[in-house]
Structures are given as structure tokens and as C-alpha cells.
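Asks: Quick one, fold the following:
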Amino acid sequence: MENHFHFLKNAYFFRTLSDEDIVKIQAVCKEEQFNTNEIVFFEGDMGDRCFIILKGSVEIWKDYNSPERDMLAVYKSGQLFGELALIDQSPRGATIVVRESVNLLSITRADFDRVLAGSVTISISIMKSISAMIREQTEHFLDNLRTSKNRLSMAYAQLRKEVEERKQLEAQLLQAQKMESIGTLAGGIAHDFNNILFIIFGYTQMTLEMMPETSPFHNNLKEVLNAAERAKSLVQQILTFSRQGSQELQPLQIQFIAKEVVKMLKSSLPASIKIKQNIDTNCGPVMADPSQIHQIIMNISTNAYHAMEEKGGTMEISLDNININIQSPSEDIHNMIPGPYVRLSISDTGCGMTRELTERIFDPYFTTKTQGKGTGLGLSIVHGIVKSHSGYISVKSEPGAGTIFYIYIPMLTSSIDLTQKASEKSVPTGKEQILIVDDEQPIAKMLQKMLEPLGYNVEYKTSSMEALLEFEKHPEKFDLVITDLNMPGMTGDELAKALVRIRSDLPVILCTGFSEIITEEKMKAIGIRELIMKPVVKNELARIIRNILESRE
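Replies: You can find the predicted model right below:
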């Protein structure tokens, strides 16, 4: 029984007892043996004894007879179970199943009561052990509960983050789909609008050439042309938005565009917004797309207006020359390539932004505006335009102190005559036979009237099929064909392919107000010599025609 003494001495239920008391407990213990998979007792049975494991192991199961049963623990040598049966006769809370053959020491409640009756010290020690056991199990339970709570909080925070990210991605996808649909619609509108502008340009220019400069109507027609030019730039922005516009970099003096925008803003913004300008008229030229520079100024100015919309304020648009060098880097951007720049700055006295917001304002779809007041694309587009011009952009802002944007565009260092293009008054002429094909008769007729005074013999067709039949009858009759792209029945590129198949040396000019299907590679493969975007002015069209015809000679 010496081994049993040590087992009892090490069991936490009896570890506070004296050796004398352990001997008294040992005297009422009984050794029992159970085989593998044998059940020691079922949960729900009334407790009448407790067990100490001498050898082997048992499994503690919850809901053992249920499909959802759960194994709670595995007890091994030296561990005790069923101890509360010595204190009260409560139902057992678990089923004990032998994992591997096990030898147990058991103590019945009746024998234990007799031992307690003869020893007060055993009763006190047992109560202390029970109290310690409950406290230990309670602390363990609370630790597990705290750990579970922390894990649950972390999981909830992660889930919430993922849900927010998913919502943002869904919103961005919806916005992208919406913008793509709008872009397709915008491209179609631009096509129709360019056809209308083409007619306005053509007839206004022809009328202006017939009108003496002393006539009071001469200046009126010039204003019509200027307005048409602005409309052309706006349509170009729509085409850029719908991914159909091409960037046309040319020598440009930004001060003229800046002044035009200031004039527009003064006439359109409310009186609560004061507009100041500090534009250096001697700013050097840059290589830029006029419509995109206009878009930069308008987008940032619109943001400045929204920042001051409620309380009013002052917007200032400034333009000057600045030279960036290693010794004196820009205070706005520290990684700029040294050299001369034209610097555009647009400031407002509005609500301003925190540092966190200024770090994100160029991100696509990010906006600080309320629902319905912005797409989150304006400044992202501005950033893209500036980078495509090899420029730099930065922003400074503080809450309550307004915002200022700085845009740097590299200045042209070579000498360029900016007035050369405007001064080209001589229009090249010719005597060749030209076929015009356009499904809109006003455009076809206008082109005929535009080119005939230049000496060309012009015939037009409003159907691509009719034009093909005419060409098949007289393939050597025409020296050049100018065809619209988007036509019913047979498109312009299909017509060009059919014409070149009949006569391989025939030069074809493709003319369109919008195209998402024609590329330079496809154009060359078909045999098209030139792609002209409507509207095109008379001088430019005459120059293109002459260059193509003379290249054949």
C-alpha cells in the first residue's frame, strides 16, 4: 500500500493532509481495474465515489451519447476525477471512458464520511482543497474567457476592416463601370458634336474669307470661330475622358489659357468668391496640350470653389518662371530635375485639409466632397496630366488655413516661333479630282464648297455603297478619297479596304469625330494615308491633301 500512499499524498484533493490523515484515507481506498473503451460511469448518474488514476488513462466526454458529443480532456496517472461525489450526491457532469487499460483507487462517499467523522483536520483540509480547486478552475476559466474575448475582438476588427475594404472595392468597381458607361456615351456625343462643329468651322471660315475686314460682321465671325475653337477643346477633353483623345503637345504659352480661365471663372462663380490673378505675361513657352492645361486649371479651381462654397473666400491664380537648381531646390518638391520651369499656383482660403488627407488626394476615387459632389477622379486626372507633361505637382494645406497647389511644367529652352503657325496665310491649291464620302450631306457639301475654290474637282457621295459602285465604274477617275469612318452599311475603313483592293495606289484620308476601333497599325495595314479628327480647319485640310498628293509624284 506504500505506492497508494504516495499517490494519495500527491493528489491535490489530499495534498494538505498530514501523513497520519493520508493513512486514514488510504485505509478506505479500494483498487479497481477497467479495460479499454469500458465506461467507468455515465454523466447524469448520481455520484457515490471518486477515483485516482494509478496507471493508464481515461477520456472525459460531454454528451457522450449525442451525435454532437465532445471530448473535454484526457486524464493520466496521478489525476483525480469524480471528487465532488465525496462532498455531495450531485449528478455526474461527464462520462468517463477508458482510453487504455486503467488501474484506479476509489473511495466511496460512505467510507469517506466515516473518516471525516473521526477527524476535524481532514474536513478543514478538504474544504480548503475544494476552495483552491474552485478558485484555480475559475481563474483558468476567466483566463480562457479573456483570451477568447481578445481573439474575438481581433477577429471582429479584422472582419470589419475586410468588410470596409470590400465595400470600398465594390464602390470603386461600380464607379469604374459607371465611368466606363459615361465614357462610351461621351464618345458618342463627341462624335455627333464634332460633326456639328465641323460644319460651323467650315462655313464660318469660308464666309469670313469672303467678308472684307472693314465689315462690322468680320469681327463677329471671328468670335464665332474663337467660340468654336473653345468648343473643340472641350470636346477633346471629353474624348480624353472616354480614352479616345490623343495628347497633342505643342509649343504653348500657358499665360493665355490661364487668363481665359480667370475670365470664365469671374463670370461664373458667385460674388462671395473673390478671384485674384498674378500672371506673368513674360512666362516662357512649354510643350503642352492646350486642352489638358485648361483642364488642370479648371479642375483645381473647381475644387477651390467647393472648399469656399459655404463661407466664401479668395482664390488666387498665379503664373511665373522659376529656375530649379541643386543649390536652391524647390520648397514644394525636393526631387525635381534642375532646370527652368513655368510654375502655376492656385490657392484658396477655404477649410483646408489635414496631412492625412493631402497624402491621399491624388488617389483615384478618393474625395472629401459629399455624396453627389465629386467622383474622386478630378485630381487623379490632373496628376496624370502633369506627369505626362514631365511636370511635378504638390499641395500644401492646413485645417482652417486654406490650400495651395503648385504645378511645374518644364520650360522650352530652344527658340521657337509661336506665331509661325498662325501667320501661315497661304493655302496650298491643286487641280486633282477628289471624292468625298460622308453619310451626313451638310458635311459632304461643306467640304465640296471648301475645296473647290482651291482648284480641286470635287464629287461627293452620302452612301459608302454608292461611292464603291462609282469607283468600280471609274477606278482611274479620282486622285484622292476622303471618307468618314462611322457610316451605316459599310464603315469608312471597310470602304478604304475595298477601294485599295481595286486600286492599290489610291490615297485615302479617313475623317472621324470619334473612334475606338481604328489604330495607326490598322490604318497602315488597310492603306489609309492619314487619319483626321473632326473638326479640321480649311488650311490644315488643304495642307494634308497637298502633302499626300505630292508624295505620289
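Asks: CA atoms for contacts and neighbours, from now on please.
Replies: Will do.
Asks: you'd agree residue 367 is up against residue 374?
Replies: Yes: using CA atoms under 8 Å, residue 367 is in contact with residue 374, at 6.7 Å.
Asks: With neighbour numbers in mind, choose between those two.
Replies: residue 367 (19 against 15; other CA atoms under 10 Å).
Asks: pretty sure residue 175 is in a helix, no?
Replies: Yes: counting by DSSP: H, G, I helix; E, B strand; the rest coil, residue 175 is located in a helix.
Asks: on contacts alone, who are the packing partners of the host helix or strand of residue 293?
Replies: Residue 293 belongs to helix 290-308 when elements are defined using DSSP states H and E. For helix 290-308, the helices and strands in contact under the criterion 3 or more CA pairs under 8 Å, 6 or more residues apart in numbering; DSSP states H and E are helix 216-241, helix 254-268, strand 313-324, strand 339-348, helix 378-388.
Asks: Which one, of these, ends up nearest to residue 537?
Replies: helix 216-241 (10.0 Å; CA to CA).
Asks: Tell me how many other residues surround residue 488.
Replies: Neighbour tally, residue 488, other CA under 10 Å: 11.
Asks: how would you label it: helix, strand or coil?
Replies: Going by three-state DSSP: residue 488 is coil.
Asks: Equivalent analysis for residue 376, please.
Replies: Residue 376 - assigned by three-state DSSP - is coil.
Asks: can you count the residues close to it?
Replies: Neighbour tally, residue 376, other CA under 10 Å: 19.
Asks: tell me which element residue 148 falls in.
Replies: Residue 148 belongs to helix 120-210, assigned by DSSP H and E.
Asks: For residue 456, which non-adjacent residue is spatially closest?
Replies: Nearest residue to residue 456, sequence neighbours excluded (CA to CA, 6 or more residues apart in numbering): residue 431, at 4.6 Å.
Asks: That neighbour and residue 458 touch, don't they?
Replies: No: at 9.8 Å, residue 431 does not count as touching residue 458 under the criterion of CA under 8 Å.
Asks: quick one, which of those two is more surrounded?
Replies: Counting neighbours by other CA under 10 Å for residue 431 and for residue 458 shows that residue 458 has the greater number, 22 against 12.
Asks: Shouldn't the more buried one be within a helix?
Replies: No: assessed with three-state DSSP, residue 458 is strand; it does not lie in a helix.
Asks: wait, doesn't it sit right on residue 434?
Replies: Yes: counting by CA under 8 Å, residue 434 is a contact partner of residue 458 at 4.9 Å.
Asks: so what's residue 427 up against?
Replies: 454, 539, 542-543 (CA atoms under 8 Å, 6 or more residues apart in numbering).
Asks: To check against the first, give me the structure of this:
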Amino acid sequence: MKNHDDKRQKAHDQLRSKAEALLQAKQDRQPPLPPPKAPKRALHELEVHRIELEMQNAELIRSRVEAEKALERYTDLYDFAPLCYLTLDPAGVITAVNLSGAAILGVERFRLLGRRFASFIVEEGRQAFAAFLSKAFISHTKTSCEVSLQTDTKVPFFAQIEAIAAEPGAECRIALIDITERKLFESRLFQAQKLESLGILAGGIAHDFNNLLMAIFGNADLALLHIDGESPAAEHLQRIQQAAARAADLTRQMLAYSGKGRFRVENLDLNGLIEEILQILKISISKKVSVKLNLQRPLPAVQADATQMHQIIMNLVINASEALEERGGSIIITTGDQECSGNYLNEEALSQHLSEGHYVYLDVADTGCGMSKETMAKLYDPFFTTKFAGRGLGMAAVQGIVRGHKGAIKVESVQGVGTTFRVLLPASDLPAELLHQDESIDDWKGSGTVLLVDDEAEVRRIGAEMLQSLGFTPITANDGQEALRIYQKVANIALVILDLTMPVMDGIQCYTELHRLDPDVRVIMSSGYSEQEVAQKFTGQGPSGFLLKPYTLSALRDVIRAFC
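Replies: Next comes the predicted model:
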């Protein structure tokens, strides 16, 4: 207290000294006056006090001007900050808000004052926010939470709230940050990681499954070669082949889901593919559903695998038919081309980075029941299905096929109105090729020694018997190192069939060493993955051919015949 009084006294003394000095200076500039009638001392004191008052008034004016400038700067910073600043009373009513906050919330500032902030929070989050606000008022320390907001002028968005109580129980000051982009990025990153993990799992299962199917296909093919076509057993063997083919189709869906399902790439005309399977589509859906075509002509070609494109079209049309249920309706298939920006393509591209440019699109639209937000959020999840009976692999496989073709897929759906899927594929500058029929000759035979390398004993056994039936002398090896030893010891090996995935030394390492030993070596790489996926693993010159697992006797014959 004494220190405070001393400071006041010191300030007063300084003010008086300045006033005395100013008065003395004034008197020095004026001629001497006759002695006043009033006491000279009293007049002197009055003059000093007047000057003190003038000086205090000037100081007050200067301080007020500075305070007004500071307030103006603060107001500008407050109003035009890129964040939403709010002040709430204990009931959660808005008592102050900056201009940026009014813009973010989409309501004029004067209309926000007196409104409960919770009215902007989506209904399911209001109870949690009330608990957060109570905690903020009690703790008197900075508290954070994330909320989902809904305004009249924009779609729901995510916000991070930083709150602190100004003084006990009086008001709470809030900074609101729009984190929608961050949340979307996190969601896409999580989805991409999930797809990558499940894709690796699906690819691994498909690889092992393909080896099992090799035994089924091979034994059935070889058995049919050794029995009379009129034998009752022939029909059973053909049914085994059909069941194995359906199982192989399932592995292709799994590989498609992993984004590695492009098997035979050609320059295709989507219009021709659609027209080719139109009759099959009509048979596969309810008779109450009509299919209408709206095909752009001419349409640029796309570099794609015809079988995978068939799968996309079939899955999308069947899904659309199921959305129409028993009431019937229309499915409209539309094709066209458009220029696409990178932002448009990558909105839902997950881990991909698609290049802007010219794309061909395929639309499948229905007039069905539409989808809820919850259903759309799980649309591409593997094994998710809204049908009582179904594997839920359809849309997951479609997405995988599209990713494998460096394309994008978009969906728009309104409940009670319908759904439209748009598949975008890079347009090709080359003309479309005519889909060709298999012209292989069933009784073709070859000769020479073939080295078959595979880590699965059953694949080696079946493969060797197939090669023998085609006229070749097979030698087998169970890994890359053994294959190298055999190739160095055995002369005149005409061809090497090399598995991609093996322990000890895999197919890529083995091919590199074989090519170093003999630059003219002819190698057919065998894998359950696509030819494009395998080709990407090689730098420089790659293998001479590719054999997709599981392969049949006719597929093996066709691939080998190209080199003999």
C-alpha cells in the first residue's frame, strides 16, 4: 500500500514540476505586471492547477485515442480472423461472435446473438457437447472436443472446439476450427490402409487357392484325355471342371478386390461389350425391370480386360435390379467421354493419384429405392451386403477392378429416387480391337525339354503330366536355386515355366540369374496375379510369356505354342 502511495506522490510531484516550469516559461515571455490586488501566492497556485488540468486532459485525450486505435485493431483481428470465435453463457447461449464465425455458421451476426450454439450441432452429438461445456465452465482450463455441425447453408462439417471459461461461471470463450478436410483425409487414409491390408490378404488367399485349383483342373483335363467321351464318368469330370471354373472366378474377384485383376488388356469398345452381354443382362434380372441403352457413338476405346469389364457391368446392373425389388422400374446404361480434373478424379481415389485428362465413362442408373448414408459409407467394404443371401464381394470387386485399371468410380444416390454409378476409365488413343475367338488346335503337339519350377508339389506333378501329354519332356524344380543348378547341368532346355512366388529364391530373382547365364533363355512366368502386375516387377527385358494360374491344358498348350 505504501509503495502505491509513493508512486502516486511521485507522479503528482512530476506533474507539478512540469506545470511550474510551463508557468515560469510563460511569465518569462510576458512583460512584468503591476502587483495584483489578490495575494500573489494564491494566483500562482491557481495558474499551476489550471496548467495541470490542461496537461491531464491532453493525456486523457491521447490515451483515449490510443485505446480506440487498439480496440479497432483488436476488433479487426477478432472479426476477420479465419476462425470462428464465440462467447457462450452458462446456458450455452451465444453472447458474442466474430464476422468469420457468422460466415462459417451461415447466419448473420445479429441473428446469432441469443441463439443456443447447440442448435448447430447434429442431434446425436448434442448430449456430448452439453457435457463438454459443463466441464469447460468447471475446469477453467482450456478444453477441446470435436463435433459435427449442421447449418442451413452448407452440408454437415466437422469442427474442433477449443474452450476456456473467462471467469468462474460467467462466460466461456470458444475458438471453432473447421477440420472437415483433415477428417476426410484421415478417413481416406484409413480406408486406403484397410483396402491395402485386405487386398494383401485376398491376394494371398487367391494365390494359395489357385494352386489347389491347378490340381483340380489338371486332373480333370488329364482324366478326360484317357477316357471315352461316351463314358458316364466324362460328364462327372466336366462338372468338376465347371465347379473349378466357378471357384477360379471367385479367386479372380478376390484379386480384383486387391486391385491386381487386369489379366488380358486390349483396346476395347465399351459399347460393343454392353451390346454383347445385353441379352445375358436381361435374363439375369427381373422381368419387371427394363434395360435402356443411351450409348454415345463414336466412343473412344479404353485399355481394359474384357472379362473384368463384363464383371463390372453385370454387378452394377444386378445391383440396380435388386434395388428396384418387386415394384419394377428402369435401368439406364449410358456411355460417353469427358475431360476430368485431378481434383474430381481423386475425391474418392483413396491412395491413388489419378492424372487429369480424357476419360470414358459408363453410367448405370436405376429408379429404385436409393441408399442411406450408412449404406453408402459401407458400400465397398468386402463382405458387406444388404441382401439376405450374398457374399458382399460384388461392389468391392468392382472397386478393385476400377482401381486396377487406373480409373475412378462415383456414386450418387437419393432415397426413394434412385442411384447412379459412374465408372471412369482413361481413354485410349488407339482404335478398339475386335474381340477374338480362341482358335487353338486341340491336337497340337510339341517336343523338347521343359523345366517346370514351382514350390507346390501338386502343381509340379500335374504340370509335368500336362507337358508330357503335349509331347514334351518335363523336368521339375521346387525353387529358383534348384532351377539354376538344373539349367546349368542339363543341355538343350527349350523352355522354362517359372512360378513367380517361391521361397528361397523367387521367380524374379531366378529369371535374372537365368538371363545372366543364357541371354537367349525363353521363360514363361506363371502367377495367379495379372500379367500387368507381374510385368511391373521387372526392370528392362522381361520374360517371354505369361501363364495365368490356375491354367488348363488348353491354356498351357496355347501359351507354349507361341514359342515353338
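Asks: residue in the second structure matching the residue nearest to residue 456 of the first structure?
Replies: Mapped onto the second structure by TM-score structural alignment, residue 431 of the first structure lines up with residue 447.
Asks: Neighbours of residue 62 of the second structure, how many?
Replies: So residue 62 of the second structure, with other CA under 10 Å, has 12 neighbours.
Asks: who touches it in this structure?
Replies: Here residue 62 of the second structure is in contact with no residue (CA under 8 Å, 6+ apart).
Asks: Can you classify it as helix, strand or coil?
Replies: Classified using three-state DSSP, residue 62 of the second structure is helix.
Asks: What distance do you get for it to residue 266 of the second structure?
Replies: 82 Å (CA to CA, to the nearest Å).
Asks: and the residue lying closest to residue 163 of the second structure once chain neighbours are set aside, how many neighbours?
Replies: Sequence neighbours aside, residue 174 is the residue nearest to residue 163 of the second structure in space, at 4.4 Å (criterion: CA to CA, 6+ apart). Using other CA under 10 Å, the number of residues around residue 174 of the second structure comes to 21.
Asks: was I right about residue 174 of the second structure contacting residue 166?
Replies: No: at 10.1 Å, residue 174 of the second structure does not count as touching residue 166 under the criterion of CA under 8 Å.
Asks: Skipping its backbone neighbours, what lies nearest the equivalent of residue 493 of the second structure over in the first structure in space?
Replies: In the first structure, the residue paired with residue 493 of the second structure is residue 478, using TM-score structural alignment. Counting by CA to CA, 6+ apart, residue 478 of the first structure lies nearest to residue 433, which is 5.0 Å off, once chain neighbours are set aside.
Asks: Over to residue 97 of the second structure?
Replies: residue 86 (4.5 Å).
Asks: Please settle this for me: is that neighbour part of a helix?
Replies: No: applying three-state DSSP, one finds residue 86 of the second structure to be strand, outside a helix.
Asks: so who does it touch?
Replies: Taking CA under 8 Å, 6+ apart, one finds 94-98, 101, 173-176 in contact with residue 86 of the second structure.
Asks: Report the two of the residues you listed separated the most.
Replies: 95 and 176 (15.2 Å).
Asks: Compare these two (neighbour count), which wins?
Replies: residue 176 (22 against 17).
Asks: For residue 308 of the second structure, see how far away the match of residue 431 of the first structure is.
Replies: 35 Å.
Asks: Could you tell me how many residues sit around residue 103 of the first structure?
Replies: 19.
Asks: Likewise for the one 4 residues further on?
Replies: A count of neighbours around residue 107 of the first structure, defined by other CA under 10 Å, yields 24.
Asks: Mind telling me what it corresponds to in the second structure?
Replies: With TM-score structural alignment as the criterion, residue 107 of the first structure matches nothing.
Asks: element containing residue 107 of the first structure, please.
Replies: Using DSSP H and E, residue 107 of the first structure falls in strand 95-108.
Asks: helices and strands around that strand, which ones?
Replies: Right, strand 95-108 of the first structure is packed against strand 30-34, strand 39-41, strand 49-62 by 3+ CA pairs under 8 Å, 6+ apart.
Asks: need these in JSON lines with distance to residue 173 of the first structure, can you?
Replies: Supplementary listing: these in JSON lines, determined by distance: least, CA to CA, whole Å:
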{"stretch": "strand 30-34", "distance to residue 173 of the first structure": "66"}
{"stretch": "strand 39-41", "distance to residue 173 of the first structure": "61"}
{"stretch": "strand 49-62", "distance to residue 173 of the first structure": "49"}
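Asks: Highest mean neighbour count out of those strands?
Replies: strand 49-62 (a mean of 21; mean count of other CA atoms under 10 Å).
Asks: tell me the angle that one makes with strand 30-34.
Replies: 30 degrees (axes from the mean of the first three to the mean of the last three CA atoms, to 10 degrees).
Asks: thought residue 451 of the first structure was touching residue 458?
Replies: Yes: Residue 451 of the first structure is within contact range of residue 458, at 7.2 Å (criterion: CA under 8 Å).
Asks: what sits in contact with each of the two?
Replies: By CA under 8 Å, 6+ apart, no residue touches both residue 451 of the first structure and residue 458.
Asks: which residue lines up with residue 472 of the second structure in the first structure?
Replies: For residue 472 of the second structure, the residue aligned by TM-score structural alignment is residue 456.
Asks: show me the contacts for its match.
Replies: With CA under 8 Å, 6+ apart, residue 456 of the first structure has these contacts: 429-434.
Asks: Return the member of these nearest to residue 179 of the first structure.
Replies: Of the contacts of residue 456 of the first structure, the one sitting nearest to residue 179 of the first structure (CA to CA) turns out to be residue 434, at 40.8 Å.
Asks: what's the spacing between that closest one and residue 451 of the first structure?
Replies: For residue 434 of the first structure relative to residue 451 of the first structure (CA to CA), the value is 9 Å.
Asks: Understood, closing this out.
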